[in-house]
Structures are given as structure tokens and as C-alpha cells.
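sharing a model prediction with you, sequence too.
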Amino acid sequence: MPAGPRGPLPALDGLRGLAIGGVLACHLLNAWPGAGAWERRAVAALGLGWTGVDLFFVLSGFLITGGLVDTLGQRGWWRGFLVRRALRIFPLYYLALAVFAVAGPALGLVDQWTFGRWGWWYWGYLGNWAYAARQVIPALSHFWSLAVEEQFYLAWPLVVLLARGRALAAVSAALVCAGPALRWLIVDSGLPVGSAYRLTPGRVDALAMGALVAVVARAPGGAGLLRRAWWPAAAVGAAGFAALGLPHGFDMHARPLEIWSHLWLALAFGGLVAGAVATEGTAHPLRRALSAAPLRALGRYSYGLYVVHYLVHVGALGALRARPWGTALLASRAGYAAYAVTALAASLLIAWASFHLVEQRFLALKDRLAPRRAAA
């Protein structure tokens, strides 16, 4: 296959911004005190931000598959990929875990005995399987999606190596279709409710959908196919998700949603990713919307925001609820709004500092430790 689009695509940063924005809204507003009907509807709508994780998975499938396909044949291909991924994700992840190991017990977020017994799940990038084992550390519960990503990084290069061209497209399409069946097996396995949402086999359709878009983008005539198909795919996926979710209040752990919703979301977000690629370099409204500066800024710092925001949220809520004035603050709409804005600002500041002081220093080592060479 010919190489795909070269250079950064601003619209993809915008999609990252959409994804992390949804996750932030879902988490930071999950204790909103208002009881009015319109407030409940608004908070419930923002609560759909949990779907941002599905968008992250589709983006990962697209970008990782595209990078692997474009460099296939280089000397040290697999090793180089793993080194570059490690330099991107390990430094902040393990720094956050190390800080939590010290500060978590001091702040009352976890006792040392529990972290000593269960912390190995997180040190080993197995936080999603900790949920199935009923050994979750609540403040680190959001690390489950990072574990899914890491397990995908380890396994997917072998798939790309063995299945190339049309075979890779066929494997990706088959995995998209297999997603609901795999989640059905997990739901009926006796594991805790929500395991299908977090375990890696239950998320293959989103990752594989991104991979499928990456393969199509590199196929002869693929660009034209993406231009024609992206908006019907996005519309059908969104409509299917809405029809499925409305009767169940969009509860991610309701059985029908746990089994089927991620397939519809994969289709919808696969369409959006395809649209971002297909409209690059045009004046299309989708490209202009996704290239907006605020969205791109959120997307740039999305990894750091994801890692730190829930730690900030859980720690701040715990500290406030331990004090009478803090409880009173969180019980009022104005007080909670002030809290949410402050928690968001703190998360943004930490993510900004992490990107410039930690992440970029390791990113600068990529070309030294794992240079990309001409294909053999």
C-alpha cells in the first residue's frame, strides 16, 4: 500500500480535544448538586462524555496502524515502534503512579496495604483486568483505558506483520463485527458488571475500526471512498447509538448498551476520523470546526489531561468533603461550579507543565533511540 497522509493533521488534534473534553465533562460534573429537570438533562447529556474513550480508541487504531503500515520493512521495525511508544507514554504514566504511591496514602485516597497488594496491576499496565478481579484502586480507575491501549500496542504489530493489504482490511473488519459477540461472552461470564466495558477483548471493534480507516486511506481509490462514506457512517452510527441508548437512559452498564453501544460508536467515530482525513486541505465545515484553536489545544495536552484530571478530581473532592465548609460548598450550584472550574484549571496547568517539562524531553529522544530509516 502507498503511504498515507504525511505530517500532522490539525483536525485529528481537534478530535482528541473533543474526546478529552467529553471525558472531563463526564467526570468533573458527576457530583453536580442541582436537582432541577433541565439540570438533570444537561448533566446527563454531558455525562455522555464517557463516549470520548471510544473516540480515543478509534484514533489510536487509525494512527498506530497507519504508522506501522507506512514503516513496515524498516530495519528494527517492531523494536522501533515499541521504543517510540514507550517514550511517549511511560514517563508520565509511571511518574503519576510514583507520585500517587507517596501522596495517595497521605491524602487518604488509598491505604498503603491496599496499594501494596493491588498496585501491581497498575505498574504492569493491567488496570483494566484489575476491575474484573475486583481489585480496583478507585483513584486510579481511569487507568483502565491506558491499559487497553498498551495491550493493543503489544499485540497489533504482529497482526500488521502477518496480514497485509486487503488481508489487514479483512482482519480489521472481522474484529469490528466480533466486538458485540466478545462483549456478550464477557457479560455472561459472571465477571463484575462493567467488565465488558473495560476488558481489552471488549474494545476491539473501536480499535479495529480505526485500523480499517487507516487501511482504506492507503488503498487505491481509498481517498474517494472516505470522502463519500464518512458522513453516512457517522450519521448511521450516531442514530444507532441514540436509538439504543434512549430507552435505557444511556447507562453504559445497561446490558444492551454494554454489548452493542460500542459498535455504533465505533461506526460513528470511524466516520468522523475518516471525515477529518478526507476533508484535510479543504474549506469543509468539519475541517474548520475540528481545527479550531481551543479544540487543538485540548488535543495537544490530552494525554496529560487524561492521566491527571481524575486524580485531581478525586483528591479535591475527598479533601473538601472532609471539611464542613467544603461539604457546604459542593452542595450549592455556584460552589460546585467554582470547584469544577478550579479543578479543570488545575488539571490543565499540570498537563501543560507535564508536556513541556517531562513529555517533550522524552519525545526528543525518539529519533536518537529509534530513528525511522528508509524501508528495506
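Looks like it came in fine.

for the rest of this, base every contact and every neighbour count on C-alpha atoms.
OK.

who's in contact with Leu286?
Gly275, Ala276, Thr279 (C-alpha atoms under 8 Å, 6 or more residues apart in numbering).

nope, Val83 is what I meant
Lys366, Leu369, Ala370.

distance of the first one relative to Thr114?
Note on Lys366: its distance to Thr114, by C-alpha to C-alpha, to the nearest Å, is 36 Å.

between the two, who's got more neighbours?
Lys366 (19 against 13; other C-alpha atoms under 10 Å).

that one reaches Arg84, doesn't it?
Yes - counting by C-alpha atoms under 8 Å, Arg84 is a contact partner of Lys366 at 5.6 Å.

number of nearby residues for the nearest residue to Gly47 once chain neighbours are set aside?
Spatial nearest neighbour of Gly47, excluding adjacent residues (C-alpha to C-alpha, 6 or more residues apart in numbering): Cys26 at 4.2 Å. Neighbourhood size, Cys26 [other C-alpha under 10 Å]: 21.

ok, second structure coming up, stack it against the first:
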Amino acid sequence: MAESAVGGIGAGGSPTLKSIQVLRAVAAIGVLTLHAATEKVTHMGGAPGPFKNFLLGAAGVDLFFVISGFVMVYSSESLFGRRDGPQRFFLRRLARIAPLYWAVTVVIILYIYAVHGRVLWDIYTPGSLIASFLFWPYPRVDGFAFPVHLLGWTLNYEMFFYAVFALAILLPRRIAVPAVCLAFLAIVAIGRATVLPLPFLFWANLIILEFCYGMLIALAYREGLRLPPAAAWALGIAAVAGYASMYSPPEAWGEWRVLFWGLPSAALVAACALSDSTWHPGPAGRFFGLLGDASYSLYLVHPLTFPLVRWTIGRWFDFSGAPWLYAAIAWASAVAASIVCYRMFERPITRALQRWLRERQRPPAPSRSAPG
């Protein structure tokens, strides 16, 4: 999702960024695996098995948010304290997030129309459809502030974070990061002290503090803090233990997932980002790096691949006797589709837009006076 699922960390990046790429892949695979297991139960029946409360599934969102906070600070080093920093930052993020999300949203609307013969006005309103494209939390007919693409709720948080962060970029890094953290703490405190209307109720969720975890880790990184390998490994093991200790689904904790899954996610990001060791990825690491690149596509596109598997392979093979085979094929199909989407749509569109923005934001060359 976000620089989590939405950032761009090139394959030639530093070891720190390569390790963050792997975490993005882990987060996206977790969400995919949870949804593949849910898809299996919904359409093939049977028990969810070991994936009933697949931890890195739902917790992948929390990991995404922490990674996003880290990467925004890390990658914006040249923008802090600049007058044009907010505009440059926000336009870059919009160019990174919007095209694929808008395209997938249009596909979902067309899918709904093709299956039901109409737009489901008993669920959506014209306002909620428009708000889905604007990353704006807006209630549907049932009162829930979900966009057309249900996973887009996370991008609504991402865009809110980007807007606040863009304003803070006017300040030096050492001031900007604490300023955003204090602003988010104030927003959360107001939200817990009074009943806010939408969209403020949505934005005041404790989960926004997970962006602060990542920002503070990046601030520590930029200030030169490094962990010896043994300490990084210990922190990573503690993070995994933290995930493993939380067997209840996130609904059982409500907003307190910011502690139960947010803190292990922060520990995992800190272990990877602050480690003083050099990482040399093998074939598996390079594959996870590719999935990290494609994690935004994987996050947004994988729900579309599930019905395609049912409609195509399901015509020739009865999955009712092998529901886990269906889940495995759906999982693999989503991974393959995301890589194709990344290489054929997301990457070229993003590069073209970023190139256009660089040309547009480049200062004009000084004019030369004609010789007198």
C-alpha cells in the first residue's frame, strides 16, 4: 500500500532500503494470504484451518504504515526546509499512488455493473463514488466510510499522512518529524475526548500513530543511530514473538492494534533499518525484492484475481473437493498478476509522471543577452 505498499525503492538502493523492500513484500504477502484463506472459506466452504487468525495478514497493514512513515522521512531528505518542498512532495506522492488506484477502482465499478447490471445505489451514493477517487472518507448508504475498493481505506490514511507531512516539510527534519508526531497525538486526543463527524472521526483513529513509529525510526537513522547485528537480531526476534503472542483478530482490540501489532511492526522495521550489518540477498532475497517493488500492485490487484480464477480454472476443475488447492492457485495467480501489473502499468506510468514532474519543476535556464 503506501511507501509501504506505495513507495518506490529501486533495486539499486542501499542495503537499508533493500531490507525495507523485503518487509514490504512480507506485509503484502501477509495480506494476500489472509484474503486467499478467507476467499477459500467464503466460496469453497470448510474451516479456515491454520489461517483463521493469520497474524502477518491483517498485521501487514500495520507494517505498511510503519514502513511508510520511515520511507517518507528517509526519501525526503532533500526537501526539508524548502519553500517548494510541500508541493514537490505531495505531487510526487499523488503521481505514485493515484493512477493504479484510480484504474483499479474503475475496474471494480465496471465489474459491479457487469455482474449486477447496475451500480449498487443501495450501497453507494454519488458522493461516495466521487470520494473514492479523492481519498476522502465518506459514508456509504450503510454508514460505513469505505471506498469502492474496500482496501482503499488504508490509502485514505496514507493520503492524510502525506498531507500533514507535506506541510511539515517546510521545517527542518529535526523539527518536522516531532511536529507531525505531536499533531497526530493531538488529533487522536481530540478524537478520544469528543465525538467527531466524518472525516475527522476516521482520521482520529489511533492507527495513525503507526506512521509516527516509522518517522522516528527514520529520524534515528538519519542521526546516525545503528544497532550491532546481535541487537538487531534480538529486536527482530522480539517483533516476531510479539506478533505470535497476538492470536485474537484485530477487531478484538479495536484501535489498540496500534500497540499489539504496531509496536512489533515498529520493532521489525527498526531491526532492519538500523542494523549495522551488510545484507547480501540471494535468489530468495531478490525475489522478495521484486515482490517489494510490486507490493502496491499486489495489494490493490489481488482481490480482482480471485473471481478470475473461479471463472476460468473453476470451469474445468471442481475445487469443492480441494479447497486449499483453490486457495493456493488464487494466491499464486495474484502474485503473478501483480508482477505483470507492476511491470506493464504501475512502473511505466509512475516513471512517466515523475519525469513530467521533474521537467515541470525544473527551474528555467537563465536567458542569455544578445551581444551588443
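Ah, there it is. Everything numeric in this text was worked out from a predicted model, so none of it was measured.

the residue nearest to Gly47 of the first structure pairs with which position in the second structure?
Aligned by TM-score structural alignment, Cys26 of the first structure pairs with Leu34 of the second structure.

quick one: contacts for that match?
Counting by C-alpha under 8 Å, 6+ apart, Leu34 of the second structure has contacts Phe51, Phe54, Gly57, Ala58.

secondary structure element holding it?
helix 15-44 (DSSP states H and E).

show me what counts as buried in that helix.
Residues of helix 15-44 of the second structure classed as buried: 15-41, 44 (neighbour count, 16 or more other C-alpha atoms under 10 Å).

what do you get for stretch 59-74 of the first structure?
In stretch 59-74 of the first structure, counting by 16+ other C-alpha under 10 Å, buried: 59-66, 68-72.

how far away is Ser172 of the first structure from Gly165 of the first structure?
11 Å.

between those two, tell me which one has more neighbours.
Set Ser172 of the first structure next to Gly165 and count neighbours by other C-alpha under 10 Å: Ser172 wins out with 27 against 14.

touching, that one and Val216? I think so.
No - counting by C-alpha under 8 Å, Ser172 of the first structure does not reach Val216; the two are 10.7 Å apart.

Ala293 of the first structure: neighbour count?
15.

how about the helices in the stretch 1-150 of the second structure?
3-6, 15-44, 55-75, 85-116, 126-134 (DSSP state H, counting those that start in this stretch).

need the counterpart of Val22 of the second structure in the first structure.
By TM-score structural alignment, Val22 of the second structure lines up with Gly14.

is it true that its match touches Ser302?
No - at 10.3 Å, Gly14 of the first structure does not count as touching Ser302 under the criterion of C-alpha under 8 Å.

can you count the residues close to Leu225 of the first structure?
15.

what's the distance between it and Ala235 of the first structure?
16 Å.

repeat for Leu369 of the first structure
From Leu369 of the first structure to Ala235 of the first structure the distance is 43 Å (C-alpha to C-alpha).

neighbour count winner among those two?
Ala235 (17 against 12).

report the contact partners of the more buried one.
Ala268.

swap in Gly21 of the first structure?
Gly21 of the first structure neighbours (C-alpha under 8 Å, 6+ apart): Gly49, Gly52, Leu298.

10 Å - rerun?
Leu15, Leu46, Gly49, Trp50, Gly52, Leu295, Leu298, Gly299, Ser302, Leu305, Tyr306 (C-alpha atoms under 10 Å, 6 or more residues apart in numbering).

from memory the fourth one sits against Leu24, does it?
Yes - applying C-alpha atoms under 10 Å, one finds Trp50 of the first structure in contact with Leu24, separated by 8.9 Å.

any idea what Val83 of the first structure aligns with in the second structure?
Aligned partner of Val83 of the first structure by TM-score structural alignment: Leu91.

its match and Leu129 of the second structure, how far apart?
Leu91 of the second structure is 23 Å from Leu129 of the second structure, by C-alpha to C-alpha.

repeat that for Arg226 of the second structure.
46 Å.

mind listing what the closest residue to Leu311 of the first structure other than its chain neighbours touches?
Counting by C-alpha to C-alpha, 6+ apart, Leu311 of the first structure lies nearest to Ala139, which is 5.9 Å off, once chain neighbours are set aside. The contact partners of Ala139 of the first structure, taken as C-alpha under 10 Å, 6+ apart, are Phe100, Gly104, Leu109, Val110, Tyr310, Leu311, Val312, His313, Val314, Gly315.

dump those residues into CSV; add neighbour count and distance to Ala196 of the first structure as well.
Formatted as CSV, those follow (neighbours: other C-alpha atoms under 10 Å; distance: C-alpha to C-alpha, whole Å):
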residue, neighbour count, distance to Ala196 of the first structure
Phe100, 19, 27
Gly104, 19, 28
Leu109, 20, 26
Val110, 19, 26
Tyr310, 23, 22
Leu311, 21, 24
Val312, 18, 27
His313, 23, 25
Val314, 17, 24
Gly315, 17, 27
